[in-house]
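Novice: Below are the sequence and a predicted model; questions follow.
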Amino acid sequence: MDQTKRPLLIPPEFANYAEKNGVFDMYKKLLEQLIINKPEDPIAFLIEQLKRENDDVPQVIILGPPASGKRSIAKLVCAKTRAAHLTMENLVAEAEVDVKEQAEQFISRKQAVPDRLWLRIIQSRMKLFDCVKKGWVLEGFPQTRDQAQVLQENGIYPKHCIILEAPDTVFIERAAGKRFDRVTGDVYHTTFDWPTSSIVQARLEEVVGNTEEEIVNRLVNYHRYIDGIRRCFSTVFKTINADQPKADVFSQAYTFLCSQPRTNAPHTPRIILLGPTGSGKGVQAALLASKYNIVKVSCGQLIKQAIVDEKKSGLAAKNYIEKHFPIPDNIVMSILKERLSQLDCVTRGWVLHGYPRTRDQGEQLQRAGFTPNRIFFLDVPNDSVLERLTLRRTDPVTGDRFHLLYNPPLSLEVKERLEQHPTDNEDEVRRRLAMYHLEVEELGDLYVDGQHVNADQDPHTVFECLESVIVNPLPKRF
């Protein structure tokens, strides 16, 4: 890049490539694995790590008091994500023979299995193909802070930890009606979740250890340790109210699992605001640019500026404007490309509104290397748009803008001299709305990660919705 040229034009390809392929996060994960595993041959180890097809798999711990629904939620999560379901029972049953015998000896004597033995069992299980390839959901473990720390010390740390909680009286009531199907391993309840099959009903058994006294003792033990466990997983845990229908608990749990932690990777915002005329794109772009010091890019303003500066592309666009013809996409793209390649846009990021209006324009933008990392569709009903635009007026003397409903002039003199802009008449607004709705479906197909925001509310409320999506990673798709 020649630094003597002004303005400096920086191609966007490198930043797009690094962000798309998670280069920064890849380095971070490789260093973490080196520190955790301490291999004798670091190079061979790193090569083996890079050969893995997918390292972004679920790694979930689900905890909660007895009868909180851990088993049901874990099964639903595994069915949705195809991850391996790990319980304390099947971990022991599937362990290597010598380790299994040691664990069963402790269990038969009703003694606690040592933490280091649990570690051996869990480590060997998580090295198997299904856990590596599809991820894992660990149910009901760890049960103490010491167990959580042992896992952490050996590099086993979940991406998400779900803790199910409710009043103790709820769990005592649930435990009394809990029934177990020994054939399938499913858990039912006499009141809340009774099976429809008479065959299944006939083979259900009461769960051992579910008397009221035993449940109370287990609840006391749970509350003794849960705060310490919560501190161990303070950055990845979420508490969910278990005293609600199972479908609602799972919905909240799955939404949490789809969330991703914030990354330390450099992030340059590249935002596109789409929406019908009058949806507030310009207002939201100005708010975002002001708060986050990113460049506000208005396609319409760029074209006007290019005409004023008598640039070649501007003069070409002027001919079409004077004849009331639409400006060809290649002319608009040349004006836009020049602006988005400048140093401030590349280093600080940009928020673009007024473009693209069609799928072809969006594809041209991507081919030029300007791939957005946040896309918002500002949804506003047609009636609200008509109310916003057709009642706008301008004072030709002062240049002040008013709205006959929301911001009327204070004096009759000013009201009488107000004028309506030609583009704000009802027929013209309806025409622009029709054009937008004709193209928005294809734009939605192009920008599948686009977030729809209800823009028919206070501008600052809309801004908070946009901001929450910009500062947090986009939800993951399983």
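Specialist: It's in.
Novice: From here on, just use CA atoms for contacts and neighbour counts.
Specialist: OK.
Novice: which secondary structure element contains residue 60?
Specialist: strand 59-63 (DSSP states H and E).
Novice: How is the closest residue to residue 362 other than its chain neighbours assigned, secondary-structure-wise?
Specialist: Nearest non-adjacent residue to residue 362, counting by CA to CA, 6 or more residues apart in numbering: residue 356, 5.3 Å away. At residue 356 the chain is in coil, as set by DSSP: H, G, I helix; E, B strand; the rest coil.
Novice: Which elements pack onto the helix or strand hosting residue 103?
Specialist: Secondary structure from DSSP H and E places residue 103 in helix 97-108. Secondary-structure packing of helix 97-108 (3 or more CA pairs under 8 Å, 6 or more residues apart in numbering; DSSP states H and E): helix 88-93, helix 115-126.
Novice: Packed most tightly, which of these would that be?
Specialist: Sort these by mean neighbour count, taking mean count of other CA atoms under 10 Å, and helix 115-126 sits at the top with a mean of 16.
Novice: Report the buried residues of the helix or strand just after that one.
Specialist: Of the helices and strands lying after helix 115-126 in sequence (DSSP H and E), the nearest is helix 129-134. Across helix 129-134, burial judged by 16 or more other CA atoms under 10 Å covers 131, 132, 133, 134.
Novice: which element follows helix 129-134 toward the C-terminus?
Specialist: Assigned by DSSP H and E, the successor of helix 129-134 is strand 136-139.
Novice: which residues of the stretch 251-400 of the chain fall in helices?
Specialist: Here the stretch 251-400 of the chain has its helices, by DSSP state H, counting those that start in this stretch, at 281-292, 299-308, 312-322, 329-340, 343-348, 359-367, 382-390.
Novice: Put this next to the previous one:
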Amino acid sequence: MDPDNGDLYNLLHNPPADLAVERRLVKLTENDEELIKKLYSEYNRQMVLLKRIYSSVAYEFNADQPINDLYHSVLAKVNQSRRSVALQTPKVVLLGYPGAGKHTQAHLLAKKYGLIPVDCGQLILREVANRSSVGNIMKTYVQKNIPDAIVSEVVRNRLNKIDCITYGWILVGYPRTRQQAELLSSHKVYPTRVILMDIHQSCASERLSGRRIDPITGICFHTAFESMEDVCISQRALQRLNDEEDAISPKLSRFTANRDDIIVYYDSCVVKVHADRDIHTVFEEIETAIVNPLPRFNFVK
């Protein structure tokens, strides 16, 4: 220390420019070697605990370097934006052949993560049953395809409700064409994941043709995969009209015709999973795809 003005210097890293100043410097009493050892020991003891407490936000720098270099190293780290590790609210579209298991997986995701399952077909039926203004319009198309613009509006309105915004959503049954995907984008609806549940067309056909429903209880089962212990239910179970052989082939063909266009449109947020395995294995693969860091989106316009 300079006793004349109190300025502090370090003879190694920050020596005074004037030799006369250097000659009159005095050693500080707190720089006594024994005291320094004691302070250093206390510092090391406390730092063990502090490093644990601040482990998620702490950074270490090599202080054995010129002070200007150290300053710039610290400044660069302070100015660096931290990557968020928070999970973005999931907005998931499940794509796949009819019979791929989309509704089953949507139910499992909703149960584990609290996501809101949104079934396009059920939305339409609900609007018609509630006799809403858009429902009355859709009712006139019972035997025909409802215009994409109307369906897109109904889907958009549902996804913009507070539960979907808060908890995230899983959309099933829409979009089915690139045009429908473009309409969703025009409504500012962008999925964070598009899961393609990939199975062979013959596997999808087998799953659909074996589905049965009890008209009284509403219980659904598959003749090949589930044994119905209740004989009464087994005897009165019916096959849905849209699961009959004549109806299956056109449904599968429509998905095949539009699949590639939708995949190209959504590009980098598409993840393919093998849906021809057991339910829980498929779920784990979908779960991994949703939880992993999300990519930058590159929607094709």
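Specialist: Sure, I can see it. Quick caveat, the model's predicted, so the values are computed rather than measured.
Novice: Just the TM-score for the two chains, thanks.
Specialist: In this superposition the chains share a TM-score of 0.69, using TM-score structural alignment, normalised by the length of structure 2; 235 aligned residues with a CA RMSD of 3.3 Å.
Novice: buried set for the helix holding residue 103 of structure 1?
Specialist: For helix 97-108 of structure 1, burial by neighbour count (16+ other CA under 10 Å) applies to 99, 100, 103.
Novice: what span of structure 2 lines up against it?
Specialist: Helix 97-108 of structure 1 corresponds to no residue of structure 2 when matched by TM-score structural alignment.
Novice: is it possible to export the helices of the stretch 251-400 of structure 1 to a markdown table including mean neighbour count?
Specialist: Below are those laid out as a markdown table (neighbours: other CA atoms under 10 Å):
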| stretch | mean neighbour count |
| --- | --- |
| helix 281-292 | 17 |
| helix 299-308 | 16 |
| helix 312-322 | 16 |
| helix 329-340 | 17 |
| helix 343-348 | 18 |
| helix 359-367 | 16 |
| helix 382-390 | 17 |
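Novice: before we move on, the earlier item: how about the strand holding residue 60 of structure 1, aligned to which bit of structure 2?
Specialist: Aligned by TM-score structural alignment, strand 59-63 of structure 1 falls on no residue of structure 2.
Novice: name the helices or strands packed onto that strand?
Specialist: Applying 3+ CA pairs under 8 Å, 6+ apart, one finds that strand 59-63 of structure 1 contacts helix 70-81, strand 136-139, strand 160-165.
Novice: try it again with 10 Å
Specialist: helix 70-81, strand 84-86, helix 129-134, strand 136-139, strand 160-165, helix 212-232, strand 237-241, helix 246-258 (3 or more CA pairs under 10 Å, 6 or more residues apart in numbering; DSSP states H and E).
Novice: nearest to residue 44 of structure 1, of these?
Specialist: Judged by CA to CA, the one of these that comes nearest to residue 44 of structure 1 is helix 129-134, at 18.2 Å.
Novice: counterpart of the closest one in structure 2, which residues?
Specialist: Going by TM-score structural alignment, helix 129-134 of structure 1 lines up with nothing in structure 2.
Novice: Please tell me how far that helix is from the chain's geometric centre.
Specialist: On the basis of CA atoms, centre = their mean, to the nearest Å, helix 129-134 of structure 1 sits 24 Å off its chain's mean C-alpha point.
Novice: Stretch 84-97 of structure 1 now?
Specialist: Chain-centre distance of stretch 84-97 of structure 1: 32 Å, with CA atoms, centre = their mean.
Novice: swap in stretch 76-86 of structure 2?
Specialist: Stretch 76-86 of structure 2 sits 21 Å away from the centroid of its parent chain (CA atoms, centre = their mean).
Novice: Equivalent analysis for stretch 383-392 of structure 1, please.
Specialist: Stretch 383-392 of structure 1 sits 33 Å away from the centroid of its parent chain (CA atoms, centre = their mean).
Novice: in structure 2, what residues pair with that stretch?
Specialist: Mapped onto structure 2 using TM-score structural alignment, stretch 383-392 of structure 1 spans residues 202-211.
Novice: What is the burial count for residue 194 of structure 2?
Specialist: Residue neighbour count, defined by other CA atoms under 10 Å, stands at 25 for residue 194 of structure 2.
Novice: And residue 458 of structure 1, by the same measure?
Specialist: So residue 458 of structure 1, with other CA under 10 Å, has 9 neighbours.
Novice: now swap in residue 231 of structure 1 and tell me
Specialist: By the criterion of other CA under 10 Å, residue 231 of structure 1 has 12 neighbours.
Novice: which ones are touching it?
Specialist: Residue 231 of structure 1 sits next to 145, 148, 237 when contact means CA atoms under 10 Å, 6 or more residues apart in numbering.
Novice: Which of the helices or strands spans the second one?
Specialist: Here residue 148 of structure 1 sits within helix 145-153, counting by DSSP H and E.
Novice: now that helix: how far from the chain's centre is it?
Specialist: 29 Å.
Novice: That one: which residues count as buried?
Specialist: By neighbour count, with 16+ other CA under 10 Å as the criterion, the buried positions of helix 145-153 of structure 1 are 145, 147, 148, 149, 150, 151.
Novice: Export these as a markdown table, with columns for distance to residue 456 of structure 1.
Specialist: Putting these into a markdown table (distance: CA to CA, whole Å) gives the following:
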| residue | distance to residue 456 of structure 1 |
| --- | --- |
| 145 | 48 |
| 147 | 50 |
| 148 | 47 |
| 149 | 49 |
| 150 | 51 |
| 151 | 49 |
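Novice: before we move on, the earlier item: and which of the contacts of residue 231 of structure 1 is nearest residue 449 of structure 1?
Specialist: Among the contacts of residue 231 of structure 1, residue 237 lies closest to residue 449 of structure 1 (CA to CA), at 25.6 Å.
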